[in-house]
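Enquirer: Predicted coordinates and the sequence they were generated for:
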Amino acid sequence: MGGGAPARAPLPHRTTAPGEAERRRPAPPAPVPPPTPENATPAPGTRAGTAPGAPPPAAGHRAAPPVTATGARPHPDVRRVPPALVIAADGTYAARLTTAPGAGPEHTADPGWYPERWTLDGPEPYAVPLPLDQPEEAASDVLPFSDGRVLIRRRVADRHAFSLLYPTGPGTGELPLGALACAELTLLPPSPDGMSAYALVPGDRSTAVWLVAGGAFGPEHVAEVPGRCSGGVWLDRQGRLLALDRQLREGGPVKAIAVDLERGGEVTPLLQIAPDSHDRLLLADPDSGLLLIRSDAPGEDRLGWGVLGSCLPVRFPECLRVPGATLTPFAVQPGQMLMPESCAVALRIDGACGSWVGVWRPSGRRLHQCAAPGGWLAGAGFWTRDGVLRLPYAQEGAPCAVALLEAPADEPHRSDTNGTEPSAADPTPGVCRPVPLGEAPLTGRTAPG
């Protein structure tokens, strides 16, 4: 990437713990219409369960005082609806903020938010509420750990406070982990190790990566990446290689990069489809190397795919263009070692009549569109290794349930010499060049000089 790296900001310093501030009550979120398209294929049978259960809390954590993250930009306090459901990297647990068992935010005018943990790896899914003595704000974030605990991030005055929640018989236990004093903070997706959590803190000229849970003494500064970073996709199973979407200058192109957290945040290019294109990484599967990409290099914003470590061009399948709808991939079938073209990909399709599910494989030429189960927590779901998509949903009579959707079979077709589906249109020579995935740190990397 061109240009010299900006000067590194000084490391934050620790301060004394603030008093507990009164939390602001959020405005009620707008309802979301639930219908599905008329031509959608109904989803197969569902399973539901409500059995109670709770693993014991893990010991060995120490609370920490708040830390000041320097150089952060101020930003308006924007109210938002929390993510529908966050699923742990191994699919064992999930967590969300809810207002009532089985009810979404549209069912109450004055919601009292509280965290809820879902257990997904047993014979039947079940939910455990984790309320405390006062309701949470809708702007809080929750993130499940593989041992059943749930991380919560709260905005308290000018700080972001972190705690671990866990069931304790009839009540909820809370273990404070410390706080970061900064204007803006974004939790990254669940770490593949299942026992730590990271966050991005943007500054004026760089973005800090913080370990906010899983360290020995509260939040720990891990890396400082030049530029404004967003997104966040894990590239390996160890939680070492993190892909971020970076913008080096205001108004400049956004390019996906790989950050090595065990080498002080060493940065290597990951996506450079065209010099001025915005190339973002949406999903990655460490087993097969399949990457799901969004880029405007073809002349408009398109979904494409590539393979980590490959120098073949990114492909932009025509079947992933649905007029009047937005497609967002949310799950890739794991366990397909060295077979990226055979991975089933689940996509959330948002249109005028609501949200439904799409299933697609790189080796196929068809996007299969399926109706989502009623009460689907839109955008949430995960694949089993044998190609069954599990879609969590909550509705009256089934406050915690999972619908099972088997990946439809694709008709065999002739492929090109590379064994991959061609793009919708041939790229213009000199504009769209092969993605330099061979520069990624998983293959052919050398130590910096």
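Expert: Everything's here; your move.
Enquirer: hey, let's count contacts and neighbours off CA atoms from now on
Expert: Fine.
Enquirer: Make sure Gln369 is actually in contact with Trp356.
Expert: Yes: between Gln369 and Trp356 there is a contact under C-alpha atoms under 8 Å: 7.4 Å.
Enquirer: Which residue of these two possesses the greater neighbour count?
Expert: Legend: neighbour count by other C-alpha atoms under 10 Å for Gln369 and Trp356, higher for Trp356 (25 against 22).
Enquirer: Determine the set of other helices and strands touching the strand or helix carrying Arg294.
Expert: According to DSSP states H and E, Arg294 maps onto strand 290-295. Helices and strands touching strand 290-295, by 3 or more C-alpha pairs under 8 Å, 6 or more residues apart in numbering; DSSP states H and E, are strand 279-284, strand 302-307.
Enquirer: possible to save those as a markdown table with distance to Leu200 and mean neighbour count?
Expert: Shown next, in a markdown table, are the helices and strands packed on strand 290-295 (distance: least, C-alpha to C-alpha, whole Å; neighbours: other C-alpha atoms under 10 Å):
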| stretch | distance to Leu200 | mean neighbour count |
| --- | --- | --- |
| strand 279-284 | 16 | 24 |
| strand 302-307 | 25 | 23 |
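Enquirer: Output the ones you listed in JSON lines, with distance to Glu220 appended to each entry.
Expert: Output for these, formatted as JSON lines (distance: least, C-alpha to C-alpha, whole Å):
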{"stretch": "strand 279-284", "distance to Glu220": "26"}
{"stretch": "strand 302-307", "distance to Glu220": "33"}
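Enquirer: do you know which of the ones you listed lies nearest Thr119?
Expert: Each of these was scored for nearness to Thr119 using C-alpha to C-alpha, and the closest is strand 279-284 (23.6 Å).
Enquirer: relative to strand 302-307, how tilted is the closest one?
Expert: 60 degrees (axes from the mean of the first three to the mean of the last three C-alpha atoms, to 10 degrees).
Enquirer: helices and strands around strand 279-284, which ones?
Expert: By 3+ C-alpha pairs under 8 Å, 6+ apart, strand 279-284 packs against strand 228-234, strand 241-247, strand 254-260, strand 290-295, strand 326-332.
Enquirer: now those strands in TSV, with mean neighbour count?
Expert: As requested, the helices and strands packed on strand 279-284 are exported to TSV (neighbours: other C-alpha atoms under 10 Å):
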stretch	mean neighbour count
strand 228-234	22
strand 241-247	23
strand 254-260	24
strand 290-295	23
strand 326-332	21
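Enquirer: wait, which of the ones you listed is closest to Ala199?
Expert: Here strand 228-234 is closest among the helices and strands packed on strand 279-284 (C-alpha to C-alpha), at 9.4 Å.
Enquirer: what helices or strands is the closest one leaning on?
Expert: Secondary elements touching strand 228-234 (3+ C-alpha pairs under 8 Å, 6+ apart): strand 197-202, strand 206-213, strand 241-247, strand 279-284.
Enquirer: nearest to Ala403, of those?
Expert: Of all the helices and strands packed on strand 228-234, it is strand 279-284 that lies closest to Ala403, at 22.2 Å by C-alpha to C-alpha.
Enquirer: structure B:
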Amino acid sequence: MPFQDREDAGRQLGRRLAPLAGRDVVVLGLPRGGVPVAAEVARALGAPLDVVLVRKLGLPRRPELAMGAVGEDGVVVLNEDVLQAGRVDEATLADAERRERAELERRARQLRGDRPRRPLEGRTAVVVDDGIATGATARAACAVVRAHGAARVVLAVPVASPRALGDLAPTVDEVVCLESPQRFTAVGQAYADFRPTEDEEVLGLLRRPAPGTPAGARTPRDDDVVADAGPDGLPGRLTVPEHAAGLVVFAHGTGSGRHSPRNRAVAEVLRAAGTATLLVDLLTPAEEAARDPVFDVELLAGRLAAVARWAAAEPSCAGLPLGYLGASTGAAAALVAAAGDDTVRAVVSRGGRPDLAGPALADVRAPTLLVVGGHDQQVLALNREAQARLRCTNRLAVVPGASHLFEEPGTLQAAAELARDWFATHLTGAAPAGPPARRRADQPAE
């Protein structure tokens, strides 16, 4: 199961939301089960924690259909389409609002006591629940938060049904969800421990003092470096965002890894999502000119592993989960370096030659994404062969209309976003477990 309990789910979700740290954020949990998840998110972001209290206004004789919702401080959100279709008169609506508001005020007194609601005007509100089945409560909560003046509304959950996510996405500024299995049956299926959350636990979490310095804050850097690897050190470019949640080292078999425009474009997308990047030249100019070292996968892998060890010793990167992103023969080097190495949390190959990793493919435990252009038929066939030999969590993603170098408009961005999402899910989550079931080529990850 993806999550041991709600606290584990919150920690994983907090790492995914790391780019929000340091901004004007309030984290709002949906009582009761959403609050333990939200507490861990608030801790990760260094943000205050509160609850968002809503009561759905059910349509008479069809209470599962929401004609609106009420929130604190007199906020009312109405669904005019449902009201008209149900021919709800003002007296019926007023009665429902009076009844649900009384219950909402009772819950507010129970959970908050004399403590006021945290103001949301002009701030980013992160609405958190332990999961979403139908989305009715989450939709009402986000609407109420917007009515309270939030400038930006982010809905964040560990697990949700794909249908509910599709329905909710247009109603908020951003949706962040870690797991959305196609065979969704219930929220609890994603948890090993899904026991009910009691009011006492919610009250204890809300009484915690608001954190000061965001967890994981680092001194940002963007420097040319020389990694202690290779004959005379290997030059690279290390960029660490303030709230980096992971480090991705780029492996490029041909051309300058640190100056490659494609690598730099992909790195920019990763950094925007809160991931540190290290672009490095694994070969000297003389070695690259000789050509043979370009295909010496063992040499490249050894240097990549040495670069990763050097980076792990840098104070700005200390403790960051490690991932590799390889292109060309660098993809094979990344897989060989990752084989049997539990410090490597995730691997992405972009237009690479993973087949050149040979027997090491079977020993890779880090979740691996193979990204190939749809028009790159020869390399696509080689990636399919390599995927069949992987025993780790893996996916083969084909970018439509892309050739080997992803030069067509929009294709490199698509590849970069695939890498970003893979690292966000696997790099900053739990360490790789034992080999799961292998997915078919082109099958979306669940």
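Expert: Nice, I can see it. Bear in mind the structure is a predicted one, so any value in this text is a computation, not a measurement.
Enquirer: tm score of chain vs chain?
Expert: A TM-score of 0.24 describes the superposed chains when it is computed by TM-score structural alignment, normalised by the length of the second structure; 192 aligned residues with a C-alpha RMSD of 7.8 Å.
Enquirer: So which of the helices and strands packed on strand 290-295 of the first structure is nearest Glu406 of the first structure?
Expert: Short answer: strand 279-284, nearest of those by C-alpha to C-alpha, at 20.6 Å.
Enquirer: The closest one versus strand 290-295: what angle between them?
Expert: Using the same axes, to 10 degrees: strand 279-284 of the first structure against strand 290-295 is 150 degrees.
Enquirer: what's the angle between strand 279-284 of the first structure and strand 326-332?
Expert: Counting by the same axes, to 10 degrees, strand 279-284 of the first structure points 40 degrees away from the direction of strand 326-332.
Enquirer: separation between the nearest residue to Val332 of the first structure once chain neighbours are set aside and Trp234 of the first structure?
Expert: Leaving aside its sequence neighbours, Val332 of the first structure sits nearest to Val345 (C-alpha to C-alpha, 6 or more residues apart in numbering; 4.6 Å). According to C-alpha to C-alpha, to the nearest Å, Val345 of the first structure and Trp234 of the first structure sit 17 Å apart.
Enquirer: my read: Leu304 of the second structure touches Val336, true?
Expert: No: the criterion here is C-alpha under 8 Å, and Leu304 of the second structure misses it with Val336 at 9.7 Å.
Enquirer: so how many other residues sit close to Val399 of the second structure?
Expert: 21.
Enquirer: Can you list the neighbours in contact with whatever helix or strand Lys56 of the second structure lives in?
Expert: In the assignment (DSSP H and E), Lys56 of the second structure maps to strand 54-59. Residues outside strand 54-59 of the second structure that contact it (C-alpha atoms under 8 Å, 6 or more residues apart in numbering) are 63-72, 86, 96-97, 100-101, 103-104, 137, 140-141, 144.
Enquirer: Next step: those restricted to helices.
Expert: Judged by DSSP state H, those include 96-97, 100-101, 103-104, 137, 140-141, 144 as members of helices.
Enquirer: Of these, which is the most crowded?
Expert: In those, the most neighbours by other C-alpha under 10 Å go to Ala141, 27 neighbours.
Enquirer: Just the buried residues of the longest strand along the second structure, please?
Expert: Criterion DSSP state E: the longest strand present in the second structure is strand 62-71. For strand 62-71 of the second structure, a neighbour-count test (16 or more other C-alpha atoms under 10 Å) marks 66-71 as buried.
Enquirer: Check stretch 167-182 of the first structure too.
Expert: 167, 173-182.
Enquirer: Filter the residues you listed down to just the ones in strands.
Expert: 167, 173-181.
Enquirer: out of these, which one sits closest to Leu242 of the first structure?
Expert: Scanning those for proximity to Leu242 of the first structure, where the rule is C-alpha to C-alpha, the winner is Leu180, at 21.2 Å.
Enquirer: my guess is that closest one meets Thr68, correct?
Expert: Yes: between Leu180 of the first structure and Thr68 there is a contact under C-alpha under 8 Å: 5.5 Å.
Enquirer: hmm, back to that, now render the buried residues of stretch 167-182 of the first structure as TSV, adding distance to Cys229 of the first structure.
Expert: Shown next, in TSV, are those (distance: C-alpha to C-alpha, whole Å):
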residue	distance to Cys229 of the first structure
Pro167	35
Gly173	34
Glu174	31
Leu175	30
Pro176	27
Leu177	25
Gly178	24
Ala179	21
Leu180	18
Ala181	19
Cys182	16
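Enquirer: so which of the residues you listed comes closest to Phe382 of the first structure?
Expert: Nearest member of these to Phe382 of the first structure, counting by C-alpha to C-alpha, is Pro167, at 24.7 Å.
Enquirer: rewinding a little: my read: the residue nearest to Val332 of the first structure touches Thr328, true?
Expert: No: using C-alpha under 8 Å as the test, Val345 of the first structure is too far from Thr328 to be in contact (10.3 Å).
Enquirer: list residues touching both of these two?
Expert: With C-alpha under 8 Å, 6+ apart, Val345 of the first structure and Thr328 have no common neighbours.
Enquirer: if I look at the closest residue to Glu80 of the second structure other than its chain neighbours, how far off is Val266 of the second structure?
Expert: Spatial nearest neighbour of Glu80 of the second structure, chain neighbours left out: Met67 (7.4 Å); criterion: C-alpha to C-alpha, 6+ apart. Distance, Met67 of the second structure to Val266 of the second structure, using C-alpha to C-alpha: 44 Å.
Enquirer: Where do the strands of the stretch 201-350 of the second structure begin and end?
Expert: Using DSSP state E, counting those that start in this stretch, the strands of the stretch 201-350 of the second structure run over 221-227, 234-240, 246-252, 275-280, 322-327, 344-350.
Enquirer: how many other residues sit next to Ala286 of the second structure?
Expert: Using other C-alpha under 10 Å: Ala286 of the second structure sits among 9 other residues.
Enquirer: ok, now Thr68 of the first structure?
Expert: Neighbour number of Thr68 of the first structure under other C-alpha under 10 Å is 18.
Enquirer: go on, Ala227 of the second structure?
Expert: So Ala227 of the second structure, with other C-alpha under 10 Å, has 24 neighbours.
Enquirer: Confirm for me that it is in contact with Leu304.
Expert: No: using C-alpha under 8 Å, Ala227 of the second structure makes no contact with Leu304, being 10.0 Å away.
Enquirer: before we move on, back to that, for the ones in helices among the contacts of strand 54-59 of the second structure, which one is nearest Asp222 of the second structure?
Expert: Nearest to Asp222 of the second structure among these is Ala141, at 39.6 Å by C-alpha to C-alpha.
Enquirer: What's the separation between that closest one and Val154 of the second structure?
Expert: 11 Å.
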